[in-house]
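> sequence isn't available, so here's the structure alone:
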């Protein structure tokens, strides 16, 4: 009987410790989410704003370098510290601030992202840099493609007009269905080669909706989130859209707590039963 009592006592201690560890486990789960922030600095903007923030999970791919629009009379010179290599993963919060130099003799050039047939697969960017300076251009991460070169070191001359990053399909059995460039982004759709012919015939009757509209072209308000069925969920200013992954995590945590509570109830029941037997 003493042995059984010691076993139940040890189980109870383990239960208490497990319950106390739950808040720490939740804190660690939240700590695995990081921000990567690009700030425009004193003499420019990033897409019309002063900063661009990416909220990512540990292990996510480092975001593409944003396009910096320098003020008149200035040229974007890079960041206050070196960016991680193209394709690297996020492991902590990082902040990068744009730097500038006074523009004396500017040269404008365009960076293109194309497949092996010279077809655009991502939105190009146009930049003005100081003549005779050296700049480093980075490839973009494009779904379904692998860049042939991650970076290019360029010497800016008056003859420089276009720079090309060439990509290959990650799956040779896939082909480009079509490429549509809008004012927002270049849209790429990749399909299996066996169905490419049929899908090509269907594209002319199925235009792609621009961002900010639902499938029936109904405008989406700033505080609404489009649903898959064409409806919209309203999101308050102090809320973020719910994800299924979050619900599943909460269900697992709730199930774990319920299991521990059940174990605790069994231990208490056996302890009371033992006391009754001893009397």
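Noted; the coordinates are in hand. Worth saying up front: this structure is predicted, and the values here are computed from it rather than measured.
> can we go C-alpha only for contacts and neighbour counts from here?
Noted.
> now do the strands in the stretch 101-250 of the chain.
106-115, 120-130, 134-138, 145-147, 151-155, 162-169, 174-181, 186-192, 224-226, 232-234 (DSSP state E, counting those that start in this stretch).
> quick check: residue 134 vs residue 46, distance?
Between residue 134 and residue 46 the computed distance is 21 Å (C-alpha to C-alpha, to the nearest Å).
> I misspoke; the intended subject was residue 224.
Residue 224 is 24 Å from residue 46, by C-alpha to C-alpha.
> neighbour count winner among these two?
residue 46 (18 against 15; other C-alpha atoms under 10 Å).
> for the more buried one, which non-adjacent residue is spatially closest?
residue 68 (4.9 Å; C-alpha to C-alpha, 6 or more residues apart in numbering).
> I figured the one you found hits residue 38, correct?
No - contact between residue 68 and residue 38 fails when scored by C-alpha atoms under 8 Å: they sit 9.7 Å apart.
> give the residues shared as contacts by these two.
Common neighbours of residue 68 and residue 38 (criterion: C-alpha atoms under 8 Å, 6 or more residues apart in numbering): residue 98.
> neighbour count winner among these two?
With neighbours defined as other C-alpha under 10 Å, residue 68 and residue 38 compare such that residue 68 has more, 27 against 21.
> for stretch 189-198, measure first residue to last.
For stretch 189-198, by C-alpha to C-alpha, the gap between its terminal residues amounts to 14 Å.
> second structure follows, compare the two:
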């Protein structure tokens, strides 16, 4: 059984639980009668523009909620350096909003074509080798030095497996933490999707083992999400279009044993429910945390 410190036991059940704020919900989130939530996450790239309606809305949101800024285009694992203008926009947003968490993905996005920066438009998977680890470490260090703050790096869904890796995924992330002192954002649904698409055992059991192999003090946030059922024989696509699955909730129960102080975020990007339903779904996380706390006291 996981042994929790007194401070971790006190934090369990009190860790902040938030939701991803999408444009369909802006007005609902700002209504005075809106149900409360501990924080909201916004995608950085939606708010790079100077001024305008979206900038004004984000300022209003930040007055009401703590904000987590989640990048989707930084491409921390890219072999080339991250685009300078992108980083300037990102830093300007962080300095203006002063989020309580900052995160992006362990993925490849940036390249050069005829000496011009090109973005892939997607989160492309990384090979877990020494060269990629160095590129990722260099990029994370550059971002943290620019921002003057720790960032969290998230594991992604991969639709391709590589024949050769120098490290396991968990060792790769552990070495990244050692190199840069970054934090980790563990997406639980991403783990399950990967272990279903590329089975190496019972997905939930393999995912539980994965959780034990990353440094617990580095994990600052957990993501919860749901994916649509694929057609027979097809891969699962991480579409964030469904409620969190029972299997993901069970994995969450294991995760909070190991990372009791991590913030928790519910992601839902497609087929969005009503705002009240989204908040209700997120609050299930509090129920799981309180259940574990009760069992351990």
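Cool, got the structure. In this text the structure is predicted, and so the values were computed from the model without any measurement.
> quick one: TM-score?
TM-score for the superposed pair, counting by TM-score structural alignment, normalised by the length of the first structure: 0.26. Supporting figures: 144 aligned residues with a C-alpha RMSD of 7.4 Å.
> what about the nearest residue to residue 165 of the first structure once chain neighbours are set aside, distance to residue 179 of the first structure?
If the residues on either side of it in the chain are set aside, residue 165 of the first structure comes closest to residue 113, at 4.9 Å by C-alpha to C-alpha, 6+ apart. The gap separating residue 113 of the first structure from residue 179 of the first structure is 12 Å, by C-alpha to C-alpha.
> please say which of these two ends up with more neighbours.
residue 113 (21 against 15).
> now that one: how far from residue 177 of the first structure?
Applying C-alpha to C-alpha to residue 113 of the first structure and residue 177 of the first structure gives a distance of 17 Å.
> same deal with residue 56 of the first structure?
Note on residue 56 of the first structure: its distance to residue 177 of the first structure, by C-alpha to C-alpha, is 30 Å.
> now swap in residue 164 of the first structure and tell me
Relative to residue 177 of the first structure, residue 164 of the first structure is positioned 22 Å away (C-alpha to C-alpha).
> in terms of neighbours, single out the busier of the two.
A count of neighbours by other C-alpha under 10 Å puts residue 177 above the other of residue 164 of the first structure and residue 177, at 20 against 17.
> surely the more buried one meets residue 199?
Yes - using C-alpha under 8 Å, residue 177 of the first structure makes contact with residue 199 at a distance of 6.9 Å.
> now for the residue nearest to residue 165 of the first structure: which residues touch it?
120-124, 139-140, 164-167 are the contacts of residue 113 of the first structure under C-alpha under 8 Å, 6+ apart.
> for the top helix by length along the second structure, buried residues please.
Looking across the second structure with DSSP state H, the single longest helix is helix 275-296. For helix 275-296 of the second structure, a neighbour-count test (16 or more other C-alpha atoms under 10 Å) marks 275, 278-279, 281-283, 285-286, 288-289, 292-293 as buried.
> could you pull out the helices for the first structure?
2-31, 196-202, 244-278.
> circling back to that earlier point, shared neighbours of residue 113 and residue 179 of the first structure, anything?
Common neighbours of residue 113 of the first structure and residue 179 (C-alpha under 8 Å, 6+ apart) are 120-121.
> right, and residue 79 of the first structure touches residue 95 too?
No - the criterion here is C-alpha under 8 Å, and residue 79 of the first structure misses it with residue 95 at 9.8 Å.
> ok but residue 40 of the second structure is inside a helix, no?
No - if the criterion is DSSP: H, G, I helix; E, B strand; the rest coil, then residue 40 of the second structure is strand and not within a helix.
> need the residues that contact the helix or strand harbouring residue 204 of the second structure.
Applying DSSP states H and E as the criterion places residue 204 of the second structure in helix 203-212. Applying C-alpha under 8 Å, 6+ apart, the contact partners of helix 203-212 of the second structure are 170, 191-192, 195-196, 200, 247, 251, 254-255, 258.
> out of those residues, which are buried?
Among these, those buried by neighbour count (16+ other C-alpha under 10 Å) are 170, 191-192, 195-196, 251, 254-255, 258.
> quick check: the two most widely separated of those?
196 and 258 (22.8 Å; C-alpha to C-alpha).
> so who does residue 124 of the first structure touch?
110-113.
> and it, how far from residue 113 of the first structure?
Counting by C-alpha to C-alpha, the separation of residue 124 of the first structure from residue 113 of the first structure is 6 Å.
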